[in-house]
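Undergrad: This is a predicted model, with the sequence first.
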Amino acid sequence: MATPSNAPVATENRETWTSNTGFILAAVGSAVGLGNIWRFPGVAYESGGGAFMIPYLCALLTAGIPILFLDYAIGHRYRAAAPLAYRRIRKPAEALGWFQILLSFVIAVYYAAVIAWAMSYFVFAFDLSWGQDTLAFFVGDYLQVGDPEISTTIVPGIAIPLVITWVAVLIAIALGVAKGVEKVNVLFIPLLFVAFIGLVIRALTLPGALDGLTEFFTPDWAALGDLDVWIAAYSQIFFSLSIAFGIMVTYASFQRRKANMTSSGLVVAFANSSFELLAGIGVFATLGFMAHQQSTQVSELEGLTGPILSFVTFPAVINEMPGGTIFGVVFFASLIMAGFTSIISILLGVAASVGEKFGLGWRTSAVSVSAVCAVLSIGLFSTTSGLIALDTVDQFANNVGIVLSAIVMTVLLVWVYRRGELLRQHLNAVSTFKVGKWWIVLIGFVGPVFLVIMLVQKLVSLVSEGYEGYPGWYVGLFGWGTVVFVIVMAAILTAIPWKGRDQADFRPWPELEEEHR
């Protein structure tokens, strides 16, 4: 492809991934996280078993991949983290960028706590310190869970690994895109896949494994007529791909100008889904063994999803398993790697956004952002109310904040600013896999329709039923308060004048006819 006369201005000096493989591994590292391991298997099982794969595949093809392409197109064309990238589209859209980045900020603050738990359990696995009553150990001895309140009682067993987590995150981010984030992913992602494949192979050799797989894959075709099952599929795809909260916009902005964006996106999306399926096989083979040991059915077991699956159910299985110590060590090492590659992707976007807005050097921005996150993380989530606070903030940040972000993003870009065709042309200009007009239909209509249904359903539930029986004031503070905080701070940050170079002279590349219409 010849370089056009309007090539990027010479003043642009942006670090890039060292190779397309490095970008893909980093993007896979962001997508493959804790939710792949503890959320997908339970959601699939509760939503029709084998039949769930039909709405799951539909969701991947009609919303997941299209919106991932949209994130890629924005970041790659406008060469910036979300706030500046949207600002380069239209100045008022900067607020959407900050909304997405602040969601990332909030998620990073509590996500680190789960990594700290995994680090603790990695150590516990060597001598099975959690004992026989794994639930009592997790919520009592380890987390020391109290009532929903604003607690100032720090639990040292959580605070220490949490500090270690933030130091590691700071180092990885401060080293930059190529020397830090990319190298971590190039090392951890192959190790994660190898480790998890080993876990799955071991699980498949256990007595009762086939019963677990039968339970997991047996299709309930009637579930396909349930709207909630389809919403669950779109929800799972949406959250697992790290889309619509600034991460992939930032990642794509560090990709080289001549980069095969759509083909890379397909690799990332299908690698993420493959890992989820692998996790489902491993988890249910293991649960089949547990049911066999207890002379019961998998359907009678409790704790099939979320943190309880990883930190209560799995330790109980490991107690009964021949060679359980090795299995436990590898399992919790896998959780650490999956969590760490995800959190550095989240913080990369936050650090890049702050640096661009305030004209800070990369390391200054990385240290400042990581320090603020660490203080909030330790102060809120290493206390005796940490688990309840984490659960509440996570529910509202993901199921309200990110879904709202995606709706606004797709409607704004396709219907208000009319940039759908321009971004489609950009993807086709730099990629071998071409996207047709159907892509605009998917991101402008199909995706938003399901997202609106998801959001309305969740809002009705939260308003009418509250959340998990927690006191109204608590849900208001940590739940609705999280959404209000993100909106208000997005407005404030947008109103602050740019101290960094907003690059008004920036010229997107390649030049496209649609840009001038």
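TA: Received it, and whenever you're ready, just let me know what you need. Residues are numbered from 1 along each chain as shown.
Undergrad: rest of the way, CA atoms for contacts and neighbours
TA: Fine.
Undergrad: so residue 324 touches residue 316, yeah?
TA: No: using CA atoms under 8 Å as the test, residue 324 is too far from residue 316 to be in contact (10.0 Å).
Undergrad: pretty sure residue 36 contacts residue 278?
TA: No: judged on CA under 8 Å, residue 36 makes no contact with residue 278 at a distance of 9.4 Å.
Undergrad: Looking only at neighbour counts, state which of the two leads.
TA: Higher neighbour count among residue 36 and residue 278: residue 36, with 25 against 19, using other CA atoms under 10 Å.
Undergrad: residues in contact with the more buried one?
TA: 240, 275-276, 279 (CA atoms under 8 Å, 6 or more residues apart in numbering).
Undergrad: SS state for residue 126?
TA: coil (DSSP: H, G, I helix; E, B strand; the rest coil).
Undergrad: Quick one: neighbours of it, just the number.
TA: If we define neighbours as other CA under 10 Å, then residue 126 has 14 of them.
Undergrad: quick one: the closest residue to residue 470 other than its chain neighbours from residue 390, how far?
TA: In space, and not counting its chain neighbours, residue 470 is closest to residue 148: 6.8 Å by CA to CA, 6 or more residues apart in numbering. Here the criterion is CA to CA, to the nearest Å. By it, residue 148 lies 11 Å from residue 390.
Undergrad: do the same with residue 405
TA: For residue 405 relative to residue 390 (CA to CA), the value is 21 Å.
Undergrad: Am I right that residue 408 is in a helix?
TA: Yes: counting by three-state DSSP, residue 408 is part of a helix.
Undergrad: wait, what's in contact with residue 278?
TA: So residue 278 contacts 197, 200 (CA under 8 Å, 6+ apart).
Undergrad: and here's the other structure:
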Amino acid sequence: MERSEWSKPIQFILSIIGYAVGLGNIWRFPYLVLTNGGGAFLVPYITFMLFCGIPFCFMEFTLGQFSGLSPVEAFGFAPLFRGLGWAMLLVSGMLCIYYNIVMAWVVFYFTQSFSWNLPWKSCNNSWNTPNCFTYTGLTNMSSIPPNSTSSTMEFWTHRVLESSPDISDFGGVNKHLCACMAVAWILTFLCLYKGIKTSGKVVYVTALIPYVFLSILVVRGLTLPGAEIGLNFYIKADWKQLKSLTIWTRAAVQVFYSLGPAWGGLITMSSYNRYHRKFNWDAFLLPIVCGGTSIFGGFAVFPIVGHMAYQMGSTNVSTLMNSGPGLAFIVYPEALAQIPGAPIFTVCFFAMLFTLGLDSQFATLETMTSGFMDRFPNTLGRHKTLFTLLVCIVQFFLGFVLVTRAGGYWFQIFDWYATPISIVLIATLEVIAISYVYGAKKMLGHAETMIGKRSRFGRIFWTTIWYFITPCFTFYLFVTVIMDYTPPYFTNGKPFPSWSVAFGWCVASVSMIPIPLFAIREMWRRRHNLKSLFKPMEYWTDACEARLRQAEMRKIREAEMELDGIEDDVRE
């Protein structure tokens, strides 16, 4: 079967931007800046983006576009590492499961925002407790009653999550979140039911609309009294923190997780490119847009939180800020509730989050479905719509534990274990496989057949980066993630029970198991010729040669059509 291609070049650009620019750019990056030296954090962030983010993108674009294969088949250049493709497929599949519960939370908040009296703004609701207090009218942080809980926190805990007391107490299904998760999966399917033929059109909206909403929030935030309080924490640099290894580590992690190498999405999306697409500019554009969005997003977060601090007579926003879901579903909604016209800007905020999350889900799910269809082209490949529907249904039910009343705890288990360790392991082995086993020079040669010859300096630059800097970066990241590991804990500081931690490690191992399994299988199959473990498989070579022939035939057809057009003009 001939592989689908993007209808227009811009669709690939929008798809990879939508994939890389996600929720973490809004709810993680601002907190990292706040807690890691303010503006000084941008130094290691930009450094890692330039010397690691861009080279990784270039490497994965080369592999995907040259082979025209999804990750499951793309690693056929080295049989010993074939398990990496399946590892990418599984880690993307697990991400889809718990990512869509976040989308469900966003959908619920979005629907609740269509009210002039935002439900998390008061303590007069059925879910509130006697310990509830509101920030409205609060002029001093010291006047907050002891052992009290904000109305926003109670809305999140008792209304949205309907949290049970413990992770083992499932407490039945949270019906409104179940419905919202179903909506999220239905929309995901409708955008992907024909693969890139549908998602390529949807990204015109989902990749661009977030910037409209983000700009609205930035403008509104900058015009609020107290905005300068938040901006001061965001922009002011504590250069002394650059001496700390921690700030460099966190910058490296943020670059890695925001761009999405080793997840399989970049390889999958680039495999739908035309053979001679000049993707080298895309490899520069994606990190720039991703980093720029993160920085721009900070100007939407800090001024509004600064306004909240101003109203409470405080000059310290660090006591209000949080990371992850805490920022998106507790801190920011509370801050938005304090400004005039709050419902309008709240709708904008959650609409922005939904579109950011939706197009990140496109490439993640496409990585999974295309992997199976590339592996079984004569069965699954002929029924793309039906198979995509089946995958969405299965993943909806696999995520059912996340819509129980213990779902918030299980989300933390998945988020803690499903991807962090496996992703850095996959990335480390991927760089070794491409740079040392297959050869960085050979892979660069493949890139040159598609985008044209590089200068001597360019070839030296890329091979040096791929041979030394990128491998060191990924290995350093892998060691850091392992050494910094701590078990998850509840908000009160109590650690999760040991059985749930054991389950978390089982979840983590799911995506890592294919790596040794496929390696052992290939070693057994090739036990009489171990050198073949490091040589391209026949199907991979055939696929690459077929891609080249197809590209050359297209060039000939286009030249003939152009010649026919010239002849017609001459006759006229």
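TA: Alright, I've got the coordinates. All values derive from a computational prediction rather than experimental measurement.
Undergrad: returning to that earlier point: and the corresponding residue of structure 2 for the residue nearest to residue 470 of structure 1, how many neighbours does it have?
TA: Aligned counterpart of residue 148 of structure 1 in structure 2: residue 167 (TM-score structural alignment). When counting by other CA under 10 Å, one arrives at 19 neighbours for residue 167 of structure 2.
Undergrad: same question, residue 498 of structure 2
TA: Count around residue 498 of structure 2 with other CA under 10 Å applied: 10.
Undergrad: And residue 571 of structure 2, by the same measure?
TA: By other CA under 10 Å, 6 other residues sit near residue 571 of structure 2.
Undergrad: matching residues in structure 1 for stretch 245-259 of structure 2?
TA: Counting by TM-score structural alignment, stretch 245-259 of structure 2 falls onto residues 227-241 of structure 1.
Undergrad: ok, now stretch 81-101 of structure 2?
TA: Using TM-score structural alignment, stretch 81-101 of structure 2 pairs with 93-113 in structure 1.
Undergrad: now the matching stretch, how far from the centre of its chain.
TA: Relative to its parent chain, stretch 93-113 of structure 1 has a centroid offset of 11 Å by CA atoms, centre = their mean, to the nearest Å.
Undergrad: Then stretch 409-425 of structure 2?
TA: For stretch 409-425 of structure 2, the distance to the chain centre is 13 Å (CA atoms, centre = their mean).
Undergrad: ditto for stretch 334-344 of structure 2
TA: 28 Å.
Undergrad: Translate residue 50 of structure 1 into the numbering of structure 2.
TA: Taking TM-score structural alignment, the alignment pairs residue 50 of structure 1 with residue 39 from structure 2.
Undergrad: Excluding covalently adjacent residues, which one is nearest to its match?
TA: Using CA to CA, 6+ apart, the closest residue to residue 39 of structure 2 is residue 237 (4.3 Å).
Undergrad: what about the strands in structure 2?
TA: All strands of structure 2, identified by DSSP state E, fall at 132-133, 149-150.
Undergrad: can you put those in a markdown table and add mean neighbour count?
TA: Output for those, formatted as a markdown table (neighbours: other CA atoms under 10 Å):
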| stretch | mean neighbour count |
| --- | --- |
| strand 132-133 | 20 |
| strand 149-150 | 19 |
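Undergrad: What distance do you get for residue 159 of structure 2 to residue 465 of structure 2?
TA: For residue 159 of structure 2, the distance to residue 465 of structure 2 - CA to CA - is 50 Å.
Undergrad: for residue 257 of structure 2, same thing?
TA: Using CA to CA, residue 257 of structure 2 is found at 20 Å from residue 465 of structure 2.
Undergrad: residues near the spatially closest residue to residue 361 of structure 1 that is not a sequence neighbour, how many?
TA: Distances taken as CA to CA, 6+ apart place residue 355 nearest to residue 361 of structure 1, at 6.3 Å, with adjacent residues excluded. Look at residue 355 of structure 1: counted by other CA under 10 Å, it has 22 neighbours.
Undergrad: residue in structure 2 matching residue 355 of structure 1?
TA: Per TM-score structural alignment, residue 355 of structure 1 is aligned with residue 373.
Undergrad: give the contact list for the most centrally placed residue in structure 1.
TA: Closest residue to the average C-alpha location of structure 1: residue 242 at 4.2 Å, with CA atoms, centre = their mean. Applying CA under 8 Å, 6+ apart to residue 242 of structure 1 gives the contacts 30-31, 248.
Undergrad: mind redoing it with 10 Å?
TA: Contact analysis of residue 242 of structure 1 by CA atoms under 10 Å, 6 or more residues apart in numbering lists 27-28, 30-33, 64, 68, 71, 104, 248, 342, 345-346, 402.
Undergrad: Out of those residues, list just those in helices.
TA: Among the contacts of residue 242 of structure 1, the members falling in helices (DSSP state H) are 27-28, 30-31, 68, 71, 104, 248, 342, 345-346.
Undergrad: I'd like the residues you listed as JSON lines, with distance to residue 394 of structure 1 and neighbour count appended.
TA: Output for these, formatted as JSON lines (distance: CA to CA, whole Å; neighbours: other CA atoms under 10 Å):
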{"residue": "27", "distance to residue 394 of structure 1": "22", "neighbour count": "28"}
{"residue": "28", "distance to residue 394 of structure 1": "22", "neighbour count": "26"}
{"residue": "30", "distance to residue 394 of structure 1": "17", "neighbour count": "29"}
{"residue": "31", "distance to residue 394 of structure 1": "17", "neighbour count": "28"}
{"residue": "68", "distance to residue 394 of structure 1": "22", "neighbour count": "23"}
{"residue": "71", "distance to residue 394 of structure 1": "22", "neighbour count": "26"}
{"residue": "104", "distance to residue 394 of structure 1": "11", "neighbour count": "27"}
{"residue": "248", "distance to residue 394 of structure 1": "20", "neighbour count": "29"}
{"residue": "342", "distance to residue 394 of structure 1": "15", "neighbour count": "26"}
{"residue": "345", "distance to residue 394 of structure 1": "17", "neighbour count": "29"}
{"residue": "346", "distance to residue 394 of structure 1": "14", "neighbour count": "27"}
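Undergrad: in terms of contact, does residue 319 of structure 1 touch residue 325 like I think?
TA: Yes: using CA atoms under 10 Å, residue 319 of structure 1 is in contact with residue 325, at 8.2 Å.
Undergrad: what's the overlap in contacts for those two?
TA: Counting by CA under 10 Å, 6+ apart, the common neighbours of residue 319 of structure 1 and residue 325 are 125, 128.
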